[in-house]
Each structure stands twice: as C-alpha cells, then as structure tokens.
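Chemist: Provided below are the primary sequence and the corresponding predicted coordinates.
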Amino acid sequence: MAGLISECFDADLCAIFLLEPRSDKLLLEACVGQGAVKGGRLRVGQGISGLAVFHNKTIQVAHMAMDPRAVFLVGEEPSDNSVVAVPFGHGEDLSGVFNLQSRPGRCFVPGEIAMLEGEVGSSIRTLVSAVQTFENMNRRTGELQALNELGQAMNSGLGLDESLELIASLAAEALRAKGSAVRLLVEDGTLALATVVTETDNSFDLLYEQRIAEYVAASGEPIMIDDVRASRDPQAMGSSLACVPLVLEERVVGTLTLFDKIVPLGTERRLFSIDDLDMLFALSSQIAAEIEDIRLTGRLQELVRTEKHQASQLRALYSRSQAFLQSISDALLAVDRDGFVEEINTVGLRILGVEAKKTPQIHIDELVEDKPPLREWLDTGGQFSNRVVTLNTASGKVAAMANLQPIMEGTTGAAGAVLTFREMGEVGRLVNRVIGVQRTYSFEDIIGQSAIMHKTVELARIAASTSSNILIQGETGTGKEVFAQAVHSASAYSEGPFLAVNCAALPRDLIESELFGYVEGAFTGASKKGRLGKFELASGGTLFLDEIGEMPADVQVKLLRVLQEKAIVRVGGDRTIPINCRLIAATNRDLPQAVAEGRFRRDLLYRLNVITIEIPALNERREDIPLFIRRFVHIFAERNGKVVVGVDEPTINKMSQFDWPGNVRELENAVEHAVALVQGRTITVEDLPPHLNAFINDIDGNDRAMTTFEQAQQQADEAQRQLYLEALRGGEGDIQKAANLMGMSRATFYRRLKQFDLNREASNMRYEYHN
C-alpha cells in the first residue's frame, strides 16, 4: 500500500504510522522509498506526523530542514524534503497517519490533498480494519483449541497445585486474557487464593480482586468490570476484569477471575464480552468438578500447615523479634515482674558495660537510680516517658532519658516491663538539630592577619584542646560567639551540641528554669511533663552563656554550685542529675569591676575565667579592616544578586582610620548599606552611611566653619549617636535591654537619648518591633 501511494503521487517516500491502543505512541508499520527506515515511533504531537494526529488535520511543509517542528526517526537521514502528513480514521476516532516526502519545495495542490484525505485515507483505514478482523478470527480459532486443551487437562491426573495452575493458564489463553486467578473456599468459609498466573511482569491488585471474588462467591452471580486500575498508565494491569463462581451441585466452591482482555491492534479498551462470560461459565462447571474430585481424594491436605511448618514460623517470628530488638537505636531492657533483667539489646550492653550472659542475675535497681526506685513503678504497673534517670555503668554514673512501659498480663497486673533509654549526650545532639545553634564557624573562618589577632587565635586553639571553662571578653560586635563556636568545633566536644543562651535576653524569673530545667508542677504554667534545661540538653557538647555579666545574683549562686559539683537540680525537684558539657561564657563588661561593685560573685568569676580570651577591638587591629570589607562586599553582593567588585582604595584607607565603636558588627552594617545603594561596580565614599561619609569628608579637608576641636567633637558625637541607635536595634526597641547592652542604667540611657535627640527614633523602634 505504501509503495503504491508513493508511486501514484510521484513521491520519494511514503510512511504509514498506526496509533498504539490506549497510548499516545505512533508506531511505524510501513516505510517505502528513498531513505526508508524500519521500525520507529513518535509521540502524538511530535514531528509533522505527530502534529497532524494531534490537531486531526493535514499538515504540509515545503522544506523540512527549515521547519523546527520536523523530527527524524532513528536511522533516518535528515533532509530538506517537502512532506505532507494526513491523519486517517473515523472522524475524531483516528487510527493513524501517513506521510509523503518529495523533493524540496514541492507542494501538493488542493485536489491532491482532497484525494489523500478521501480515497487514500479511506483505503488505508479499510485495509487496517480487514487485517484486524482477520487477526480476531485467528484468535477465536486459538480460543477453541485452548478449550480442547483445557478439557484434556481436567483428566491429566495432576496434583491440586499443578492442576489449578494449568487450569488458570489455559483459561486465560482461551479468552485472551493477560492474567487469571483461582480462589477456593476452605473449611472455615474464607476464600483462599489457590493460584495466580500472568503473562507479563506487571502485577494487578489482588486485594481488590479478592473483594470482587468474595462478592461473587456470596451472591453466586458473575461480575464484569471495565477498569480496575489504580494507575492511569495504559500498561497497568487491571484494565478490565471478569469473575465467575465455580459451582458444583448448586454449591459455590471457588471463583475464577480473568484480567485484561487482549484485543486487536487499534482497539482502545480491553473489555470482556457476554460471549466471554458464557465461555467462562462453561469452563467453571468442569473446573469445580475437578477441584471437588481432588478434595475427595485427600489432595487438599497438602494445603494444611504441618507441625513442622508451625515450628518454623515460630522460629522465624523469634528471629524477627530479635532483629527488631537489636535494630532500634535506643537501649532496651526487658525485666520480669520481680525486676530482674530478661533481655537487653546491644546498645544497652554497650552503654551499661555489662556482659550479656550475666544480665539475668542483675536487678533493674542496680542499673538505674531513680526516685522512687523502678521497683515501685513495677509493683504498681506505672509508666513514664522522657524521664531523666541516672545509670550505674561500668565507667561511672551517666544521665539518660528513659521511658518505661509495663507488660500487662490479663487482669493479674504487670508481668514485667520494658525500659528504653538514651544517653543525655545523644538526646542533646538530637535536640540541637531542632533548637540548637548551627555550628558554622571554625578557626579557619576567623578573619585577621594582625599580630594581636594571631596571638588571640593561638590562645583560643590551645584553650580548645582542654576541657577547662573559658571566659571570652570583648567589646560589643567583636565576634565573641564566633570564637566560642570555633573553640567548640576544635574541641573534644565537637560531636556534641552547641547551645547558646543570652543571659541578658531572658526574663529574670525564667533564666533559672531555662538553664536548669524544671519538674512537673514547679510553678504556675509549668508543663505537666517538666522540661529539660540547657545544661542537660548540652550534654556531651558546649553551652555558651553570652552576656554572663547580666546574670542575676541568685542564679549566679546556683551556677557556681553546678560548676563545682558537675550536676544540676531542676527547679522544684530534689534529684541530682549529673551533667557533662563544656562551659564557655562571654561578656562585654569589666567583670573585676563588677566584682568590686558587688554586682558579680568573685568565686564565680574564678570558676569561669580558668582561661580568659580577650578579643581586641577593631580599632586595635586596623590592618584587618580591609579584609573584613572585602569579605562583607562579597557576601552582600552575592546575597543581593549584584555585581560589586569591591571598594576603591582611597575609601578603604579612610574607612581604616575610623574608630568603629560598634566593631565588626558596625563595619558589617556599613558595608551592607553601601552594597545595597551602590549604582556601579565599585563602592565609593558617596555610597557609605552618612556618618561615615561625613567623617571621610572631614579627613579630606572639607572646608567647614569650625575648629579642629569642634570637628572632632562632632565626629565623636555622631559616632556615639550611632552607637545608641545600634543599642536600640539590638534591644529591639526595649530601653532596658538597650541599656544592658551599653552597660549602663535605664535612667542614664534615657539621658543619652535626650542628649543626642533620639527620643523620636526610640519611639519608632518600639512601635516597629512590638506592633
């Protein structure tokens, strides 16, 4: 046909594509002419032919090489031929598409197009239909042959399993189905799956099939369903289903289900017919008789579980329970009603440091300390969760988070209990993933090439290698927390959590419970389960107490006791809980002066400053200022999606002469301001904040009607004004917090606001942060 069409229309090549059933694929069925290829496929909408099917209209292209819609099949040489693609079928119900390729530039006239769409398309459609009809006749002949084979199989004398598998396979073959399933009614009245056969790797939903089969068995009526797929994939099993009861002497003994009617090419739906159902009924009586015969001869006894199989199942169940016991990440103990250990997993053995063979001789109270003792919990059948207990391990006492669940035995009470626990260090690491500070800094991240900075970093590295408490001192904005994180990352505690607490930011009446935790009912509004404190959560890691100089006197006393005894007592509790964390404190205050004024405990200072790290102010290491500037320019340019190559050298030099009372934080703010406002690729003086711009212009000798002393005074006043503004921002508009940041009283801070005309700004910030 393709060759005849090509010859009649003087074309170089003719290709015929057929639409694959229930898909968007076009399969190449014939290709004749110059450059012909074998096989291949297109998607509907792909290439000129695919677009013709998609739009259901003829498409003609004079030069394929110039048309971006053109697509060439695998093995097809790209060319500049002309092409006309014509879909064929019944109206909207398309069967495929054919195309003709000719010399470049050729266009078919309307009369030729009409003939292609009419007589030629109709001829191809008729031919395809005839071929499909012939194939259907061949399939019916095959069905009759399969029925004959099925009859022979009934008398083959095979066992039940082999017979059912052969019956299911031949039934599917007889009715051209992709799969089949046989279910039998067993003695307890349930419908058991006896066999399932498929001709493909795809599976179908047996749970759904079971529900259908149960309905058919109960009603005695057959069911045909058009589409039972869970997936819309055309290749998914379950596009259609037919299920009939297997009836013997008016008694249902099982069901036979067929899946997916295989149909001729081009048919969109795989549905079973009434003829198929009649044939299934004819088969079902023979199948039911064969099944009953096998039952009467005792072959069905093979399906009954033997004692050996049951024992094997029990062994498998025990193996699974042991695998589960050993696979959980928590330690697990199982004890009997008297409190003696019956089972313990590998994690528990490792934490406690005991031998598995000795565990049956150990009582739970020897391993776990609690108030009341765990034996009392066992006697009452009580349970708890997230309770901190003390473990008596081979290496000493260890705090752990535990859960206790009784094993109840009818109405006689607890037959034992299961205790799971996890070391507090591990709990802290898990909590740190949610509420902890992300450790982002190491010593390699600290910026500075000055001699004083090298000396400070070296001291911090040495301190990191110890377990001693560290006090970090420095002005606001010098990077105290950066150093604290770097020390943590380089220490033996680096695998544990890093928790940071700002003592100045916590309300006075909450700081104690925040640090040490509290028990149930400790105060009004307390959680019913109590709460872990930061010391417990930081177990195995580092606790960073920033603004330690702001800690209330009564909390200082309790902190001193914790540092001395390496243990805490929760607010409202009486149990001592051991802790294991490294403490780093930081302040911008003069703590010795605070001690002299009676605002800080001398003995606590001695506990904190075992190693003291003084971080120099930015104006003490001016040679590092250009490094910070370049680093901040890179960060903020990338964050804002801008191309900024840097700051011009004169501006860098002038910025290095500024005193930076806010240190690195103020410098960072200034660079962010400049990057945000710069219009070009290089930052200049004009892009800096106003107070810096004025300072640099003064350095350049701008003509001003004031003395040198007045200029310096103005610069100092402006710097202080900006410092108080930064304090207000740091305190989020709260006067008390801002005063604490500046290390002065609330009244003094108010006087400074009035002195520098900042009352309006303070009012605006309060409204901004609290509304």
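Modeler: Everything's here; your move.
Chemist: only C-alpha atoms from now on, for both contacts and neighbour counts.
Modeler: Noted.
Chemist: please name every helix or strand in contact with the helix or strand harbouring Arg139.
Modeler: In the assignment (DSSP states H and E), Arg139 maps to helix 121-154. Here helix 121-154 touches strand 82-90, helix 160-174, helix 274-296, going by 3 or more CA pairs under 8 Å, 6 or more residues apart in numbering; DSSP states H and E.
Chemist: presented hereafter is structure B, for comparison with structure A:
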Amino acid sequence: MRMEEEMMVLQRVGHMVQQIAEAIAATLNSNVTIVDSNLVRVAGTGPYQESIRNYIPNGSAFTRVLKNKETILIENPGQEEECCACTKRDSCLETFEICTPIIWQGEAVGVIGIFAFDERQKRYLQERKEQFLNFLNKMSELLASKVGETILFEKIASSNKELDAVIQNVNQGVICVNSKCKINHINTKAINLLGLSKSTKELWGIRIQDIWPEALIIKAIEKEQELFDKEEYFEGRGFKKGFLTTVKLIYQDDNVVSAVCTFTDLENIQKFAFRAREKYTNFNFDNLIGISSKLNKVKKKARQVANYDSTVLIVGESGTGKEIFARAIHNDSSRADHPFIGINCSAIPETLLESELFGYEPGAFTGADRKGKAGKIELANKGTFFLDEIGDMPLFLQAKLLRVLQERELTKIGGLKSKPVDVRIIAATNKNLEELIEKRMFREDLYYRLNVIPISLPPLRERTEDIPILIEYFLKIYNQKFQKNIKGFTSEAMNFLLGYSWPGNVRELENIIEYGINFAEDDYIALEDIKDRFGAFLDTRTSTLKEMVSKYEREEIIKCLERFGWSDEGKEKAAQALGISRATLYRKLSQV
C-alpha cells in the first residue's frame, strides 16, 4: 500500500473516528475535532460536526502539529504565534485549544483537537490541562493503533485477493484444508479436474474425505509428512484420473494447522513430455527435399489432406520417408499443437504390442504396474497416431484397431468400459497389403478403413533429379556435425550415384554421404572412398562404370531434347540445362 493511501486511512474509517471523537467530547465536556494529514476534517462535535469532510482553515495550528509531530496548547487563540498564519485568526471564536498529533510508524497521520468557546469552558480545561493532555495522548495512541489495524487488515485483504487470483489462474488444482481435513480453499481448476458440480464457496468447510476418500493430503496430515510429485488417482462417476501431487504442511507451534496440495493431470504431463520430445522432430513439408515432379505431386496431395481428419495410408519402400510425410501432415494440420505419437508394429514383440497400443488397467495381468498405464493411442488424444509397418500387426490386434477407427473409442487391457478417443490415424507400410489380404494375413475390412487417402511415395531411383539436391543437403548436415568442409563428389562418383538403383532410398543415400565424409581425404568424395559400401553391387553388375555413365548421359540428353525440341534453339537450351557447351552436346549426340 502506498504511503499516500496510508496517510488517508482516517477518512476510510471515518465512522469509527467519529465515535471516538464523541466519546472524548463526552468525557472531557468539550468540543472535539479530528483531521487527517491532508487537513480534512474527519470527525467533529458541536460546531465542527457540520463541516466534516471539509478542509480546515489554511495556516491553522494543526499544520504546525503535523509538521513538528508535537502537541500544542493555545491559551489565547487568534493572538498567539501559532495562529499568525491562520486565515481565520481575526474571526476565531475559540478561547482555548489543545492539539495532539496521531503518530503511526513515525508519521503524523492526523490531529486531535479539543476546544473551549467561552470563559467557563476555558477555565475548566486550564484547571485540568495536565490530566487532559495525558488523556489526549492515550486517545492519540488508540487512534494510531486503529489506523495500524486498518492498514494491516487492508493489506491482508489485498494480499488475499492477489493470492486468490494467483490460485484461481494457475494451471494446477489447488486444495487447502485445515488440520481436520476440512476445505478452506479450492480453486476452479481443482473442481474441474475432479468433475465436481459444486462451486468454490459451496465446498468450503466440507471434509476432503467426502469428495476424495483416498486423497494423499489426508495421509500427509495423518503422518505429518510432506509429499513431492507423488502419483495418485481419483475415481469419479464413470471416469478415473491420475494426478501428480505435491503436499505442503503448515505448522504453528510445531503442530500441523493446515495443508496445501497442488495436483496436475498426469495425462497432460505425459502429453507435454511427448510434445517436448517432438519439438526436435518438428518436420514439415519443407523438410521433404526435392524438385522432381513425382515428389511435388505427392507433397501437393499430402498438403491437401492435412487439414482434414481422414485416415491416411502411406505406402512406400523402406527409406522413402514415410514417417517424415506423416509428421509433415500432422504439423500442417489443425492438430499440430497436440501430440504426434508413433509406434513401429514390427519393432515391438507381439506380446507387448497390445499394451503399448491400448494400455492396461491396474492389475490387468501378472507384472502389470499396479497403477495401470495409458496406451499410446490414448496419449495421442486430440493429436495424430502413426502406425508404422502396419502390415506386421498381428491379426488379433487388427480387430481392436478396427474398433478404434469405427467407434472412436478404445478399451484398455483388463478394462470393462470403453473410453472415447479423438485421434487421427496415419498408417504406413512397405508391403503390399492386398497380397497380405489374399494370404489371410491382413483384415480386408481394416484395409478399407485405413486406405481412405492412399499416398504412394516414389522410390529415389524414380526421381534421380533430386539426388544432387539431397547430396547437397546431407553434405551440409554432416560437414557441420563432423567439422569438415567436403565440397561434394568427384564427377566419377556423382555419375555412379546417379546411376545406382538405391534399394534403401533416401536413407541409404544419407548413410553413403556420412560414410564418404568419414573417409574422404580430399575436398571431394571419390568413388574409391565409398566403393566398399557398394561391393556386392559393383561385383554383380554386367556393365562397366563407363558404360553406365554413357547410358545415363544418353537418357538425360534425350529427355532434355524431348523437352526443348531437336531444333538448333532447342539444342542450345538443352545444353544450358545440362550445364555443358553446345559443342559437347553435339559430340555426345554423335554417340547416341
């Protein structure tokens, strides 16, 4: 509270000050007035009562009292030195006055004055002035204490409002209870997390056991033991929630007088953890490197479906970037602020896959966590769930997944009730699911549920024009990682890379570049530096390297001429596009 506000506190408790003034007047049989530090009359009796809330005359003795913080006794008002500056000195009706400062924390916050208006009252006050001076000092101390109480009360009230505002706006449930576990305070977040129908005020005074019998705060009070980030669970009507709870005990004279618990939705914490992890894998369509028409066509299709919740099935060979496409779709959708959670169906043993996907209830099977576990589909609620290698999912799990797609709800292992989930499903495979259906290894009904939006990723061998761009991209990454400055590949090595079939696609190309940077001794990676990685391929190919290069050159020259035409102008444009001179183009044409 600012000092100016503290100095005006007498005005805010004017009713109480007036009662004290009237009590003084009755005790001393004289007229009384009380002013604040701004010289505003706060209380008064007799003739002063009509001018309450008005300023007293300028230059009055009260001004000196406030300044010097000392009592003044004036036996001849209007004639003494203290009255020289008063604007009412010539018309002053008072015959005697005593003015005493009200001091609080070393500051004069007001003045008490008692007055006589005739000779009889004057003699009465003069005869008893020592007694009255002592009495006024006591009344001044009383008023100062009332001022202090009022300021303290206002500060506490203001602090309580600030604290309540903080408690109501934190993103955690907050419950305060006394030593008998009766609720002193509960914020709106706690009410919402627990699914309660009563308001904050309606819950005050209720025993916490009546709404949450197993609450950790009860045990903390009983054992006089504080808790930090402990898991606990609340069972409401038709739902069960897990929380991460901290309990702080409040002591007075070594006795627990109250406790405060804060709790956070465990599911939200898990989702936040997934989001934090995904922060460093925040792929978007710009991460899909390439200029080929095939790639751009697929990217355009994926962008178009990103903002809709239709199920997507991504088909492509290993290493073509199926997960990157799935992440890009998610991050370009309205679900981007929610989790992207994936699972590789071929990487997890069949016995564990079901619990990873759907979760389980407490005690669902031998070895299960007694608190239960949320499945990855549930953790992806509001976001996207990515099923990689869907073709390897066991048949019995395919039926459960089909229900999630059809009903938008799941049942945990050992659970009796289903739970609604709001997820977008993106699946991916490098297998021919139609062939698996014929072999009865994949459910036909699930296939049609997944294959709403099919996206087929082209293998790298079908978009060779992207290879130089990808090489440049990966060179930059691994140069920085290994603190090297490899400028590229020799022409021999580049021609080989352009003619290679890339069964491992982009992933294999990235590995080759990392390998080459490790072993390159010059500024450019030579074929000799990487040939060990292609041993089997080099041993089994029927064409020589020179023959392969010539074949590739012929194909590229013909592509350019078909694009620009076989006229002289077309040949000029083709030479520019290929980065060779017109003479070189004619020479190579003679070999076609």
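Modeler: Sure, I can see it. Bear in mind the structure is a predicted one, so any value in this text is a computation, not a measurement.
Chemist: on that earlier part again, could you tell me where the helix holding Arg139 of structure 1 falls in structure 2?
Modeler: Helix 121-154 of structure 1 corresponds to no residue of structure 2 when matched by TM-score structural alignment.
Chemist: chain center to that helix: distance?
Modeler: 52 Å (CA atoms, centre = their mean, to the nearest Å).
Chemist: what of stretch 432-452 of structure 2?
Modeler: Distance of stretch 432-452 of structure 2 from the chain centroid (CA atoms, centre = their mean) equals 41 Å.
Chemist: onto which residues of structure 1 does it map?
Modeler: Counting by TM-score structural alignment, stretch 432-452 of structure 2 corresponds to residues 590-610.
Chemist: what does that stretch rub up against?
Modeler: Stretch 590-610 of structure 1 is contacted from outside by 468-471, 549, 553, 556-557, 559-560, 563, 584-585, using CA atoms under 8 Å, 6 or more residues apart in numbering.
Chemist: buried subset of the residues you listed, written for ChimeraX?
Modeler: Buried subset of the contacts of stretch 590-610 of structure 1, written as a ChimeraX selection, criterion 16 or more other CA atoms under 10 Å:
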select :468,469,470,471,549,556,559,560,563,584,585
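Chemist: if we compare the helices and strands packed on helix 121-154 of structure 1, which one ends up closest to Glu209 of structure 1?
Modeler: The minimum distance between Glu209 of structure 1 and these falls on helix 160-174, with 14.9 Å, by CA to CA.
Chemist: okay, the helix or strand following the closest one sits on what stretch of structure 2?
Modeler: Tracing the chain past helix 160-174 of structure 1, the next element assigned as helix or strand by DSSP H and E is strand 177-185. Against structure 2, there is no aligned range for strand 177-185 of structure 1 (TM-score structural alignment).
Chemist: which other helices and strands does strand 177-185 of structure 1 contact?
Modeler: For strand 177-185 of structure 1, the packing partners by 3+ CA pairs under 8 Å, 6+ apart are helix 160-174, strand 191-198, strand 251-261.
Chemist: helices or strands up against the first one?
Modeler: Looking back up the chat, that one is helix 160-174 of structure 1. The contact analysis (3+ CA pairs under 8 Å, 6+ apart) places helix 160-174 of structure 1 against helix 121-154, strand 177-185, strand 191-198, helix 274-296.
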